[in-house]
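A.B. asks: Fold the following.
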Amino acid sequence: MKHVYVVGTADTKGPELAYLADRIADTGLPVVLVDVGTRVPTVKVDVPAREVATYHPDGAGAVLSGDDRGAAVAAMGAAFARFIAGRRDIAGIIGIGGGGGTSIVTAGMRGLPYGLPKLMVSTLASGDVGPFVDISDIIMMPAVTDFAGLNRLSRTILHNAAQAISGMARAAYHESDGQRSVGLTMFGVTTPCVTAIVEQLRQTHDCMVFHATGVGGRTMEKLVDDRVLSGVLDITTTEVCDLLVGGVLPATEARLDAIARTGVPYVGSAGALDMVNFWAPDTVPAGFAGRLFYHHNANVTLMRTTPDECRRIGAWIGRKLSACNGPVRFLIPERGVSALDIEGGAFFDPEADTVLFAAIEEAFQATADRRIERLPLHINDPAFAKAAADAFLSII
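C.D. replies: Predicted coordinates:
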């Protein structure tokens, strides 16, 4: 039988945890109450904090000894992540917490599979939740009041949270069509290309499109590592620009490593390698004064990559792809890499593109199954989309 795991610091949030657990139990679902506090709990729990602490790589003493609360919270987060990853009876997981509790519980939630219901009721949920959610599918629910004893509002919020997690746990989604899933990367400036590829593949493949915002690429590659995706059409590699130049939507140095590790069939391109992303104009670092900018909207500012930056970007991509031993096809759109990089467009710069393409080719180590192909097309030309889809079908 699977259970709903209710998690929090029972030393400081005992009444709220007990109330939440009771409301979930009222729906007929079995509950496991887990304490991740560092002091004596104020309510009865099913899994005590000391048991969770034993999952820390250095043992329980690394979590429960010492007076440094910050260190204890970090250590308990690491222990809880290892504890919860080993459970095989989770129908859903819900946590409550302030700053410390939210950090601990979400550290464990982030490691759980996509689709498993995860709900965090937090006093921090109305702010920047990026560090807690990261690339997971955690649902953050504002607590509204602090967790300092039950009141009519906190009971309402916790009741609603209980109904939400119970509904998700009771009516879990089950995939049935059996189509293989493929990942695609897209930006607004490459949307026509990716949309056309999806149209060509949707009859035979489950197409998952990821916004190339740094988080999108990381999420896609996690799904590659998890063997959820059976192939990738990485049309929009723009996250590398922000990584190397200093934009706000960067990849990490691990970009493309999942492709190398798994050998998953890969078709890539130079989509949006003409731009670096910043927020509103006044957020652009002073060091970029005088550069060519395009104001996408009031909150997004795009900066054209220079030939020197394109050389670095191309070399980085070429080296990374050379470590991939699965089938690789990288398609170069010679007439432009984005909707802005087209004759008459704001970022049209044949010199920069020439340097970019040459740098990719120079660093790329071709083999019988790892190839680059130049196409005399713009990336958003329907013929380019067809070529990308055909290349993918030839290697999948």
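A.B. asks: going forward, measure contacts between C-alpha atoms and count neighbours the same way
C.D. replies: Noted.
A.B. asks: so V52 makes contact with L33?
C.D. replies: No. Counting by CA atoms under 8 Å, V52 stays clear of L33, with 11.8 Å between them.
A.B. asks: what about A385, which SS state?
C.D. replies: Of the three states, A385 takes helix under DSSP: H, G, I helix; E, B strand; the rest coil.
A.B. asks: That one contacts A196, doesn't it?
C.D. replies: Yes. At 6.0 Å, A385 counts as touching A196 under the criterion of CA under 8 Å.
A.B. asks: please give me the structure for this one as well, since I'd like to look at both together:
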Amino acid sequence: MRAAYVCGTFDTKSRELFFLRQSLERLGLRVVTVDLATSGKPSPASVHPREVARHHPQGESAVFSDDRGSATGAMALAFESFIRTRRDLGGIISAGGSGGTSMATQGMRALPIGVPKVMVSTMASGDTRPYVGPSDICMMYSVTDVQGIHRISEAVLGNAANALAGMIAHPPVVASTSKPALGLTMFGVTTPCVQMLTKRLEDAYDCLVFHATGVGGQSMEKLADSGLLAGVIDVTTTEIADEIGGGVLSAGPTRLDVFARHALPYVGSCGALDMINFGAWDTVPERFRARKLYRHNPTVTLMRTTADECRAIGEFIAAKLNAMRGPVRFLIPEGGVSAIDRPGQPFHDPEADRALFTAIEQNFRTGAERRLLRLPLHINDEAFADALAAAWHEVSRPAANIRRA
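C.D. replies: Coordinates of the predicted model:
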């Protein structure tokens, strides 16, 4: 029988964590308690902190130090490695403050999508992106501090335990479709392209569209890493522009690295690489106020990428494409990369686009299963959607052995 894992810092949160254990056991679940404390105190948990710490790449000595910040960071890394080794894990739950939340959720994020994950935290009523990331962690606000068992904590922790037990006892119904899952990336300014593309492919594929807002690209790659995608048509690589140019919607420097780990078919393009994203107009950093800016809506301001930024973006993309293990097609829309990058539109800048396209072309390594196509089309032209679909059919033919969703 798969177990419910109760994880946290038992030196400071033992009452609350044991309350979770007892609640789960009353519901008939087998429970494993895992201690993430870095204080060195004796542990009452099933799994001692030192056992977790041994999974750190540099061993347990890297975890236990006098500096609390580095110790919790090292324990989080050790826990991430530890949790990957557990073959009886049916679900995981934790409760804690900022430190405990950071450690527990790093391990939770390492688990595949669909494995039940519940985090009761004082940090849940705020920006939870650092904790949840691209994963399906259920964050529950603790209301009071996670300190003591009283009428409020009993209600919150009891509900959390019941939620985890329900998820373990009643796993989601397996999707009725037998079609392989295909990941696609979209932005508002590339929506026509992706909509036309999905219409061409939806009869044969379960098309999963991800909003390229940073966490969207991360979520798509999390599914790819979990073996839940047959491949990707990465129409909208705009998150890379934010990474290079300092915008707010970056997916981080590891964007596209998953395809160097897994030989998945990949079709990509330059969608929305003409823009770097910020929040409302008054949130744009002062150093960018003289740049070409565009009010997309009251909460989003766009900044046009320069030729130098486009060159750096192109070099970044080419390096990632060169590292990919599977078949690759990358399509360049010479007529413009977004709805506002065409003649008469605010971000039309042929010089910047040429810098982008040339950087990709000059640095890309071609091969039998690796091709770059430059097309005299706009990204939202129907013919460009046709070309993307044709490229996908080319790269997906040898992918019969790829695990399907």
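A.B. asks: Can you give me the TM-score here?
C.D. replies: The TM-score (TM-score structural alignment, normalised by the length of structure 1) is 0.91; 394 aligned residues with a CA RMSD of 2.2 Å.
A.B. asks: Between A385 and A196 of structure 1, which is the more surrounded one?
C.D. replies: Taking neighbours as other CA atoms under 10 Å, A385 of structure 1 and A196 compare with A385 leading, 24 against 19.
A.B. asks: Would you quantify the distance from the more buried one to R82 of structure 1?
C.D. replies: Distance, A385 of structure 1 to R82 of structure 1, using CA to CA, to the nearest Å: 43 Å.
A.B. asks: quick one, strands of structure 1?
C.D. replies: 3-8, 31-35, 90-97, 118-122, 139-142, 180-186, 205-211, 231-234, 266-269, 275-278, 293-297, 300-304, 328-333, 370-375 (DSSP state E).
A.B. asks: Would you format the ones you listed as JSON lines with distance to D341 of structure 1 and mean neighbour count included?
C.D. replies: Shown next, in JSON lines, are these (distance: least, CA to CA, whole Å; neighbours: other CA atoms under 10 Å):
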{"stretch": "strand 3-8", "distance to D341 of structure 1": "50", "mean neighbour count": "25"}
{"stretch": "strand 31-35", "distance to D341 of structure 1": "54", "mean neighbour count": "23"}
{"stretch": "strand 90-97", "distance to D341 of structure 1": "46", "mean neighbour count": "25"}
{"stretch": "strand 118-122", "distance to D341 of structure 1": "41", "mean neighbour count": "25"}
{"stretch": "strand 139-142", "distance to D341 of structure 1": "38", "mean neighbour count": "18"}
{"stretch": "strand 180-186", "distance to D341 of structure 1": "16", "mean neighbour count": "23"}
{"stretch": "strand 205-211", "distance to D341 of structure 1": "19", "mean neighbour count": "18"}
{"stretch": "strand 231-234", "distance to D341 of structure 1": "18", "mean neighbour count": "26"}
{"stretch": "strand 266-269", "distance to D341 of structure 1": "14", "mean neighbour count": "25"}
{"stretch": "strand 275-278", "distance to D341 of structure 1": "9", "mean neighbour count": "25"}
{"stretch": "strand 293-297", "distance to D341 of structure 1": "12", "mean neighbour count": "15"}
{"stretch": "strand 300-304", "distance to D341 of structure 1": "9", "mean neighbour count": "20"}
{"stretch": "strand 328-333", "distance to D341 of structure 1": "11", "mean neighbour count": "24"}
{"stretch": "strand 370-375", "distance to D341 of structure 1": "15", "mean neighbour count": "16"}
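A.B. asks: Just confirm T236 of structure 1 contacts G188, I think it does.
C.D. replies: No. Using CA under 8 Å, T236 of structure 1 is not in contact with G188, being 10.0 Å away.
A.B. asks: The two: which has the busier surroundings?
C.D. replies: Shown here are T236 of structure 1 and G188; by other CA under 10 Å, T236 has more neighbours (30 against 14).
A.B. asks: For my notes, please list the strands of structure 1 in CSV and give distance to I395 of structure 1 for each entry.
C.D. replies: Shown next, in CSV, are the strands of structure 1 (distance: least, CA to CA, whole Å):
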stretch, distance to I395 of structure 1
strand 3-8, 42
strand 31-35, 46
strand 90-97, 37
strand 118-122, 36
strand 139-142, 37
strand 180-186, 13
strand 205-211, 14
strand 231-234, 9
strand 266-269, 8
strand 275-278, 30
strand 293-297, 36
strand 300-304, 33
strand 328-333, 8
strand 370-375, 11
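A.B. asks: before we move on, the earlier item: shared neighbours, T236 and G188 of structure 1?
C.D. replies: With CA atoms under 8 Å, 6 or more residues apart in numbering applied, the contact sets of T236 of structure 1 and G188 do not overlap.
A.B. asks: how many other residues sit next to F392 of structure 1?
C.D. replies: F392 of structure 1, neighbours per other CA under 10 Å, totals 23.
A.B. asks: likewise the one 4 residues further on?
C.D. replies: Residues within reach of I396 of structure 1, counting by other CA under 10 Å, total 14.
A.B. asks: if I pick it, what's in contact with it?
C.D. replies: Taking CA under 8 Å, 6+ apart, one finds 230-231, 265 in contact with I396 of structure 1.
A.B. asks: Distance of the closest residue to A263 of structure 2 other than its chain neighbours relative to Y5 of structure 2?
C.D. replies: Once flanking residues are discounted, A263 of structure 2 sits nearest to G326: 3.9 Å by CA to CA, 6 or more residues apart in numbering. According to CA to CA, G326 of structure 2 and Y5 of structure 2 sit 36 Å apart.
A.B. asks: swap in W281 of structure 2?
C.D. replies: Note on W281 of structure 2: its distance to Y5 of structure 2, by CA to CA, is 45 Å.
A.B. asks: In contact with the residue nearest to A263 of structure 2, which residues are there?
C.D. replies: 259-260, 262-266, 369.
A.B. asks: and R319 of structure 1, what is it in contact with?
C.D. replies: 363-365.
A.B. asks: Make CSV from those residues and add distance to L273 of structure 1 and neighbour count to it.
C.D. replies: Compiled in CSV, those are given as follows (distance: CA to CA, whole Å; neighbours: other CA atoms under 10 Å):
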residue, distance to L273 of structure 1, neighbour count
A363, 16, 17
F364, 17, 23
Q365, 20, 17
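A.B. asks: Just the ones of these in helices?
C.D. replies: Residues of the contacts of R319 of structure 1 located in helices (DSSP state H): A363.
A.B. asks: can you tell me which residue in structure 1 aligns to L77 of structure 2?
C.D. replies: In structure 1, the residue paired with L77 of structure 2 according to TM-score structural alignment is A78.
A.B. asks: these two touch, right, its match and A107?
C.D. replies: Yes. Between A78 of structure 1 and A107 there is a contact at 7.0 Å, judged by CA under 8 Å.
A.B. asks: out of those two, which sits in the more crowded spot?
C.D. replies: When A78 of structure 1 and A107 are compared on other CA under 10 Å, the one with more neighbours turns out to be A107, at 24 against 21.
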